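Asker: Predicted structure and sequence below. I'll ask about it afterward.
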Amino acid sequence: MFSFSFDPAVDPVDLEVFRNRCAAIAEEMGAALGRSALSTNIKERRDFSCAVFDAQGRMVAQAAHIPVHLGAMPRSVEAALARGTLAPGDVVALNDPYLGGTHLPDITTVAPVCADGVLIGYTATRAHHADVGGMTPGSMPMSREVYQEGLIIPPTLLVRGDTPDESVIGLICRNSRTPDERRGDLAAQLACHRIGAQRLAELAERHSPAWVARHMEALLAYGERHMRAVIAAIPDGTYTFEDMLDNDGVDLDPLIIRVRIDIHGETAIVDFSGTAKQCRGPLNAPRAVTESAVIYCFRCLGPPDMPLSAGAYAPLDVRIPEGCMLAPRPPAAVAGGNVETAQRVVDVVFGALAQALPDRIPAASAGTMNNWTFGGVASNGASFAYYETLGGGMGARPTLPGLSGVQVHMTNTLNTPVEALERQFPLIVRRYGLRHGSGGAGRMRGGDGLVREVEFCAPVTVSLLSERRVYAPYGLNGGAAGLRGRNVLIRDGEERLLPGKTTVEMLPGDVLRIETPGGGGFGAPLR
């Protein structure tokens, strides 16, 4: 474990203003990215994240975007800086899951920020691109190795001295079924870097690069102090928990995730020994994703205004056996680790912490992002591809019921409006609403899941990557489990239950119904 020291010369009021300025920079970058992107996934669903880093590549501020992106992003920045010194105007792009990435559709861009010729920090973005190649449209296939999931981008210069490298951009676009979308979304990521650089440079011009560096260091120490206080409020002891993933989409065997949390004063050891070995299917989670889920859980125990800088990682010792499904060896498939396995990591960490803090930890939420992708060729010969996650039920809290139909834990995206979906793709949304009664019973009831029913008007290839179809979200303290999810194909009036992870060729007139899980209940139901 490492530690940061607080500079007593930094005024606390100045630091609070500086902290909010840095967070506002990340938020403004995100607003620009969302407004200027081309794809539905980024423009409507807001499947992206932005953050600010210091001159050593340590995260000092982030926007309130996607938890799994932000917690893993420092590893990508580390990989980007390891390739060599970045000059002003350079931008590095990468998506390699084994170099800090999450899964291949998430492309990260990293750019240096200078003021008066002095490096003062970096800005970073991560956006989910709806298609980067691979076996099936949407790049979330039932893969058995990472090479089947799309184009792998190691740290590569996308822009050199403010001049985009058209050969690299062309390579990325050529490997996508929707090249115009990729070009537009990449341009949006580059544009928001310019906003971030401008705002950070304004801070340095107003105060000085040295002042910015000193306050960034103080933010790191401030984040560490907050996390130490969070851990200190947890009773010392050892807490264990385990839960299952349904299967990996290739083999039908369940996959166990085990955790042991040792709390000692202001530090925590989070050990995943005993977790299943890396699997053949796409449910392996890169180490950065697992670390991201752990930091998220502990961050949830802090106050709403708790700063989440790199300093917050200091009191946490995350131990993951090499070669297990939470730290796989390449070329293991990882498309679903980011979206599904990360959710189960949250479930087991919270399950362990519930033993220490029974009056604070909620029951299990839906535990899946209910991923569905589809694609095909339109009547005009143009290819299309779409990716979406669906919300579910939130687990009941000790004093409040769970929310219904929301994105939970490691995801924080919006839904796609029906009007936008029907306008852009050959389908009709037949039903979209709450799955009433799917939340677990209890003194506090779990939130209900969703039902999305879509009729396709053209032949499409659909891929489903979903969990909690076999093992239900658990209740706590006598609360009942939430209902499991269901995927249903309706063809010629007949219903056929689909596996949680599958690829299906849909015909015109076919209907896909996705019923998402409800959250677990809390406490024994009252008579």
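Answerer: Yep, it's here.
Asker: Please make it C-alpha for all contacts and neighbour counts, starting now.
Answerer: Noted.
Asker: Just give the number of residues close to residue 438.
Answerer: By other Cα atoms under 10 Å, 27 other residues sit near residue 438.
Asker: again, but for the one 5 residues further on
Answerer: Neighbour count of residue 443, defined by other Cα under 10 Å: 23.
Asker: ok, now which ones touch it?
Answerer: Contacts for residue 443 (Cα atoms under 8 Å, 6 or more residues apart in numbering) come out as 479, 521-526.
Asker: any idea how far residue 222 is from it?
Answerer: According to Cα to Cα, to the nearest Å, residue 443 and residue 222 sit 38 Å apart.
Asker: repeat for residue 272
Answerer: Taking Cα to Cα, one finds residue 272 at 28 Å from residue 222.
Asker: Can you get me the start-to-end distance on stretch 445-463?
Answerer: 32 Å.
Asker: ranges for the helices of this protein?
Answerer: 12-36, 40-43, 67-82, 166-174, 179-207, 209-232, 287-300, 342-356, 418-424 (DSSP state H).
Asker: Distance to residue 118 and mean neighbour count added to those helices, as CSV?
Answerer: Formatted as CSV, these follow (distance: least, Cα to Cα, whole Å; neighbours: other Cα atoms under 10 Å):
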stretch, distance to residue 118, mean neighbour count
helix 12-36, 18, 19
helix 40-43, 33, 22
helix 67-82, 16, 24
helix 166-174, 28, 15
helix 179-207, 10, 20
helix 209-232, 7, 21
helix 287-300, 30, 23
helix 342-356, 38, 24
helix 418-424, 45, 12
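Asker: which one is the most centrally placed residue in the chain nearest to, not counting chain neighbours?
Answerer: Closest residue to the average C-alpha location of the chain: residue 68 at 2.9 Å, with Cα atoms, centre = their mean. Distances taken as Cα to Cα, 6 or more residues apart in numbering place residue 410 nearest to residue 68, at 5.2 Å, with adjacent residues excluded.
Asker: shouldn't the one you found be in contact with residue 71?
Answerer: No - counting by Cα atoms under 8 Å, residue 71 is not a contact partner of residue 410; they are 9.6 Å apart.
Asker: Can you work out which residues contact both of the two?
Answerer: Joint contacts of residue 410 and residue 71 (Cα under 8 Å, 6+ apart) are 293, 296.
Asker: So residue 224 sits against residue 316, correct?
Answerer: No - the pair residue 224 / residue 316 is not scored as a contact, 9.9 Å apart, by Cα under 8 Å.
Asker: Can you pull the residues that touch both of these two?
Answerer: Counting by Cα under 8 Å, 6+ apart, nothing touches both residue 224 and residue 316.
Asker: Nearest to residue 460, out of the helices of the chain?
Answerer: helix 418-424 (14.1 Å; Cα to Cα).
Asker: structure B:
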Amino acid sequence: AVQSTSIFAEGVQIPPSRLAEAGVINETFLQLILRNVREPELLRGDLESQLAACHTGAEGLRALATRHGVERLASLNDELLDYSETLLRAALAEAVPGTYEFIDHVDDDGLGSGPIPIRVRVTLSDSGIELDFTGSSPQVDSALNATASFTRSAAYAALQGVLASDIPANSGFYRPFTFVIPDASILNGQRPSARGARGLVGFRIIDAVLGALAPVFPDQVPAAGEGGPDGIAIGVVGADGESVVLWDPLAGAWGARPDRDGVDGISSLGANLTNTPIEELERSGHIRIDGYGYLPDSGGAGRWRGGLATFRDMMLLSPRASVQIRSDRRKFLPYGLAGGAQGTPSLNVLDPGGPGERVLESKPHFVMTAGTRHRHVTAGGGGHGRPFERAPERVREDVLDGKVTRAGAERDYGVVITEDGAIDASATAELRGQAL
């Protein structure tokens, strides 16, 4: 929960410990872990899958050592690390040296305080790349605090997303980096600060680093996306006393790219998630999904349009549920680039359209009862390039696809679409001429 105020509220803290040794499971340790989660059989399956993956990897490594010899394998590993470093330094050498700054924000900490600035200064020089996060927010009272290692990881991800995808992601890639991460900041929280919801800050670190790099790599950096998948957790205690947790990480949109539109309904650069199928959510019998799709006019306008916001309408079927939502980009919208418009804000609404309709904050923790309905909307992605430079035919296609309304086409792009779906060339020329 975002509202945790201490690491001691976030579960058992486990130091590095062996789950298995010499092929034998430490059953006492395994049972300790399983007794501290709400759905132990799911976790058991996850752990067994990871053990199987580790076993497969170990067998492959042994086969390589047998084939090439230990010394030769170690030498090849060193060459691979040096190769990654060489490729990264070559890519950075194409950039103009200098210091580039950007600041982005998390709306609030979920406890009423905010906004929360994430500031970065990226310095490119012959020695490599330095990221200085001085000026970012002090650590907060809620669970949004990141660790220094997590901050570095998010920064690496941003660079990997910008540069060529064929640079191997290993420790050689990281050698040219140096970091300045203030102690006791939201990017380097100190014990006993809570940290369980730090993923949101990681997404914003990526947005800030990309924003700083946009002038350096203008043909490679996209506008901001929805700000990271929103997390909707629904906790239900069944009639048999067993706990069920339904977690719906709702992914929204990418920002527009320098040469094409943003992608709709896809996880951000900083996460490896996908939207949960309706059938999977409804299988428990605790909730019903009444609506799921995209919202027209929600992608930031630009020569290239931002990805659309995703909405999900849910009704609770069980007598009672505890709901925790981690979302953002309500106040600080996804930024556009090169004259592109901002994206649209996220939204949480209870009983939408009903007499008791109530707009909730972006990080609420509340109780729902049977028959209560909830709508969640992710933010829409930012646009790239000036909207009136978008090809009218692309605007027409968006209108026909339901991604842009006729009113939105006229308002945001200066393109008039007739009722039969044609472009009114004279009216469009007049609108665009007035705008220019």
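Answerer: Good, I have the coordinates. Predicted, not measured: the structure shown is a model, and the values here were computed from it.
Asker: quick one on the thing from earlier: dump the helices of structure 1 to a markdown table, plus distance to residue 494 of structure 1.
Answerer: Listed next are the helices of structure 1 as a markdown table, based on distance: least, Cα to Cα, whole Å:
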| stretch | distance to residue 494 of structure 1 |
| --- | --- |
| helix 12-36 | 40 |
| helix 40-43 | 31 |
| helix 67-82 | 38 |
| helix 166-174 | 40 |
| helix 179-207 | 36 |
| helix 209-232 | 53 |
| helix 287-300 | 40 |
| helix 342-356 | 33 |
| helix 418-424 | 24 |
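Asker: Nearest approach to residue 160 of structure 1 belongs to which of those?
Answerer: Across the helices of structure 1 (criterion: Cα to Cα), the nearest stretch is helix 166-174, sitting at 10.5 Å.
Asker: okay, the angle between that closest one and helix 179-207?
Answerer: 130 degrees (axes from the mean of the first three to the mean of the last three Cα atoms, to 10 degrees).
Asker: which helices and strands does helix 166-174 of structure 1 pack with?
Answerer: strand 156-160, helix 179-207 (3 or more Cα pairs under 8 Å, 6 or more residues apart in numbering; DSSP states H and E).
Asker: would you list those in CSV and tack on distance to residue 234 of structure 1?
Answerer: Output for those, formatted as CSV (distance: least, Cα to Cα, whole Å):
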stretch, distance to residue 234 of structure 1
strand 156-160, 43
helix 179-207, 37
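Asker: hmm, back to that, out of the helices of structure 1, which is closest to residue 261 of structure 1?
Answerer: The closest of the helices of structure 1 to residue 261 of structure 1 is helix 342-356. By Cα to Cα, the value is 7.1 Å.
Asker: Contact partners for the counterpart of residue 169 of structure 1 in structure 2?
Answerer: Applying TM-score structural alignment, one finds that residue 169 of structure 1 aligns to residue 30 in structure 2. By Cα under 8 Å, 6+ apart, the contact set of residue 30 of structure 2 is residue 19.
Asker: change it to 10 Å
Answerer: Counting by Cα atoms under 10 Å, 6 or more residues apart in numbering, residue 30 of structure 2 touches 18-20, 44, 47.
Asker: Then residue 360 of structure 1?
Answerer: 301, 350, 353-354, 397-399.
Asker: which among those gets closest to residue 466 of structure 1?
Answerer: Looking across the contacts of residue 360 of structure 1 and measuring by Cα to Cα, the closest to residue 466 of structure 1 is residue 350, at 20.6 Å.
Asker: Please name the residues that touch that closest one.
Answerer: 241, 294, 297-298, 300, 344, 356-357, 360-364.
Asker: go on, residue 203 of structure 2?
Answerer: By Cα under 10 Å, 6+ apart, the neighbours of residue 203 of structure 2 are 106, 151, 154-155, 157-158, 225-229, 268-271.
Asker: From residue 349 of structure 1, how far out is the aligned partner of it in structure 1?
Answerer: Taking TM-score structural alignment for the superposition, residue 203 of structure 2 sits opposite residue 343 in structure 1. Per Cα to Cα, residue 343 of structure 1 is found 10 Å from residue 349 of structure 1.
Asker: Which neighbours do these two have in common?
Answerer: With Cα under 10 Å, 6+ apart, residue 343 of structure 1 and residue 349 have common neighbours residue 293.
Asker: Spatially, what comes nearest to residue 272 of structure 1 if we skip its sequence neighbours?
Answerer: Counting by Cα to Cα, 6+ apart, the residue nearest residue 272 of structure 1 is residue 259, at 4.5 Å.
Asker: Identify the residue of structure 2 aligned to that neighbour.
Answerer: With TM-score structural alignment as the criterion, residue 259 of structure 1 pairs with residue 120.
Asker: What is the burial count for its match?
Answerer: Quick note: residue 120 of structure 2 (other Cα under 10 Å) scores 26 neighbours.
Asker: Make sure it is actually in contact with residue 151.
Answerer: No - here residue 120 of structure 2 does not reach residue 151: they are 11.3 Å apart, not a contact under Cα atoms under 10 Å.
Asker: Mutual contacts of these two, please.
Answerer: Common contacts of residue 120 of structure 2 and residue 151 (Cα under 10 Å, 6+ apart): 133, 181, 205.
Asker: residue contacts, the first one?
Answerer: Residue 133 of structure 2 sits next to 101-103, 118-122, 151, 179-182, 185, 187, 205, 208-209 when contact means Cα under 10 Å, 6+ apart.
Asker: Compile the contacts of residue 30 of structure 2 into CSV and extend it with columns for distance to residue 140 of structure 2.
Answerer: Converted to CSV, the contacts of residue 30 of structure 2 look like this (distance: Cα to Cα, whole Å):
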residue, distance to residue 140 of structure 2
18, 33
19, 33
20, 37
44, 33
47, 32
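Asker: What is the most widely separated pair among these?
Answerer: Pairwise over those, using Cα to Cα, the maximum falls at 18 and 44, 15.4 Å.
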